[in-house]
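> sequence plus the predicted model coming up.
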Amino acid sequence: MESAIDFDAEAKLHLEDHVTTEQFVTMVIRSCKGNIEPTRGCWSSGYMDYALYKGIIEDYDLTNISKPIERRSAARIVHEALLTEFGEKDEYEWSAAEKLRDLYSCHTCVMHIAQVYVKGIMLGRDHYMFDAAGSLTRAEAAAVVVRMLDREQRIPQTGGREFQSKNLSPDEARELMLTDHTAMLVDVRTNEDYETGHLQESICIPLHHISNNPYSVCVRKDIPLILYCQRGYKSSVAAQALIDAGYRRVYTIPGIEQYPYDLIATT
């Protein structure tokens, strides 16, 4: 059978060979679902179709199926598999990942990299670099899958970097806004999300606007900027962009999924 030949060839790969997207997705899905028969001519089609159906991969992954998988893509796939296949919740405290200098190099990858890093499933190339665009060897990919499956094999990461935005509790943020009337409460989600429900007195400046031009938020760099989003990832990315731009009083508060706020819908 063609599939048997392909699987035999896969098994004979050298440990230092780079793993393709096709091979990595197969390793992840087969580890939790067992053997899946091909749905089309390609031996991996059953695994790829299942991963696509469950939202573990995206359509664009299929265009890179035979290319070496990037570490940021592997992080995304593992994170999505943890959520959908194992029902494993995200770590609320993920500041340890903020010491990675390239954590924010891909805005859509932040939460995926942060979660697999702090959980100890995928470690950095060193203490300060994840190597988001780097590749995975077969040995590294196998270690990632083992840690995904077995919590005892994980190496959890703790301790955030020194230079980061300050996290405030909702009460602390409220007190700051009462004592400093120049303070701005900023929702960095999309305009559509903002209209669905937002915090009173907040304004919407989407993350992509802040990333493209952080100086557009306000002229003065000593004004308190209090950021929030859905789960804390976008606000952290926005905060770092503002800090890098020279804003000195940047704060984040828990996302609206992390605290029982009273939300206001735009009518």
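Received, thanks.
> from now on I want contacts and neighbour counts done on CA atoms only, so please keep to that.
OK.
> what is the burial count for residue 59?
9 (other CA atoms under 10 Å).
> residues in contact with it?
Contacts for residue 59 (CA atoms under 8 Å, 6 or more residues apart in numbering) come out as residue 52.
> okay, one more to line up with it:
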Amino acid sequence: MEFLQQNWYWAALAAASGSWLMVELIRGRGDKSQISPVEATLLINREDAIVIDVREQGEYAQGHVPNARHIPMGDISRRSAEMEKWKNHPLILCCASGARSAAAGAQLRKAGFEKIYNLRGGMAEWEKAGQPISRKRK
């Protein structure tokens, strides 16, 4: 008890950081659309998921998920009719960090797509996980 009285600031810091981690854990569990690179690979292999890369052409050319279709973020709404044939397939959206692909996912959900997943952390996380990178155009 004396230790806590003398080091109250460390105890408060530990309690605050622990609370923050719990909030993030609970928040992350509620959003099933955010998937890790490993979960994405399983979805591709088991359910024939289609990967859509929403980055710009230059970013896509530097490296992307193998067999990913390239539909830049700015073209998502315009090309949603072209994507209609994939409406019943799981779609994994990816970008550099996961932010643009999350916004693209929201657009596709509004267009009636239901099986939308966002690659959490984007290509940065994909590469960090040691997943394969392709430079072929699809």
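Everything's here; your move. Values in this document were obtained by computation on a predicted structure and should not be read as measured data.
> can you give me the TM-score here?
Put the two chains on top of each other and the TM-score (TM-score structural alignment, normalised by the length of structure 2) is 0.67; 109 aligned residues with a CA RMSD of 2.5 Å.
> okay, and the counterpart of residue 237 of structure 1 in structure 2 sits in which element?
By TM-score structural alignment, residue 237 of structure 1 lines up with residue 103 in structure 2. Residue 103 of structure 2 is part of helix 99-110, with elements assigned from DSSP states H and E.
> and the strands in the stretch 101-250 of structure 1?
Ranges of strands within the stretch 101-250 of structure 1 are 166-167, 184-187, 202-204, 225-228, 250-252, based on DSSP state E, counting those that start in this stretch.
> so the shortest one corresponds to what in structure 2?
On structure 2, the counterpart of strand 166-167 of structure 1 by TM-score structural alignment is residues 33-34.
> which residues are in contact with the matching stretch?
By CA under 8 Å, 6+ apart, stretch 33-34 of structure 2 touches 116-120.
> list the contacts of the aligned residue in structure 1 for residue 72 of structure 2.
By TM-score structural alignment, residue 72 of structure 2 lines up with residue 206 in structure 1. Residue 206 of structure 1 sits next to 187-191 when contact means CA under 8 Å, 6+ apart.
> list the contacts for the closest residue to residue 206 of structure 1 other than its chain neighbours?
Leaving aside its sequence neighbours, residue 206 of structure 1 sits nearest to residue 188 (CA to CA, 6 or more residues apart in numbering; 4.3 Å). Residue 188 of structure 1 makes contact with 204-207, 227-229, 234-235, 238 under the criterion CA under 8 Å, 6+ apart.
> which of those residues line up with contacts in structure 2?
Retained in structure 2: 204-207, 227-229, 234-235, 238, out of the contacts of residue 188 of structure 1 (criterion both residues aligned by TM-score structural alignment, their matches' CA atoms under 8 Å).
> now distance to residue 73 of structure 1 too, for these, in CSV please.
Shown next, in CSV, are these (distance: CA to CA, whole Å):
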residue, distance to residue 73 of structure 1
204, 29
205, 28
206, 24
207, 21
227, 27
228, 26
229, 23
234, 18
235, 22
238, 22
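> which of the residues you listed sits closest to residue 175 of structure 1?
Taking CA to CA as the measure, residue 175 of structure 1 lies nearest residue 227 of those, at 14.9 Å.
> what's the burial count for the closest residue to residue 34 of structure 2 other than its chain neighbours?
Leaving aside its chain neighbours, residue 34 of structure 2 sits nearest to residue 118 (4.9 Å; criterion: CA to CA, 6+ apart). By the criterion of other CA under 10 Å, residue 118 of structure 2 has 28 neighbours.
> can you list the buried residues in the longest helix seen in structure 2?
Longest helix in structure 2, counting residues (DSSP state H): helix 8-30. Neighbour-count burial for helix 8-30 of structure 2 flags no residue at all (criterion: 16 or more other CA atoms under 10 Å).
> re the thing from before, tell me the one among the contacts of residue 206 of structure 1 nearest to residue 31 of structure 1.
residue 189 (35.1 Å).
> whatever residue of structure 2 lines up with that closest one: how many residues sit nearby?
With TM-score structural alignment as the criterion, residue 189 of structure 1 lines up with residue 55 in structure 2. Residues contacting residue 55 of structure 2 under the criterion other CA under 10 Å number 23.
> gap between the residue sitting nearest the centre point of structure 2 and residue 6 of structure 2?
Most central in structure 2 under CA atoms, centre = their mean is residue 119, positioned 2.2 Å from the mean C-alpha point. Distance, residue 119 of structure 2 to residue 6 of structure 2, using CA to CA, to the nearest Å: 45 Å.
> swap in residue 88 of structure 2?
60 Å.
> repeat that for residue 82 of structure 2.
65 Å.
> again with residue 117 of structure 2
48 Å.
> who's more crowded, the two?
residue 117 (24 against 10).
> alignment lookup: the more buried one to structure 1.
Using TM-score structural alignment, residue 117 of structure 2 pairs with residue 251 in structure 1.
> count of residues packed around residue 140 of structure 1?
Neighbours of residue 140 of structure 1 (other CA under 10 Å): 17.
> now the helix ranked longest in structure 1: buried residues?
As assigned by DSSP H, the longest helix anywhere in structure 1 is helix 71-85. Within helix 71-85 of structure 1, the residues that count as buried by 16+ other CA under 10 Å are 71-82.
> and if you look at stretch 31-47 of structure 2?
Buried, per 16+ other CA under 10 Å, within stretch 31-47 of structure 2: 33-37, 40-41, 43-44.
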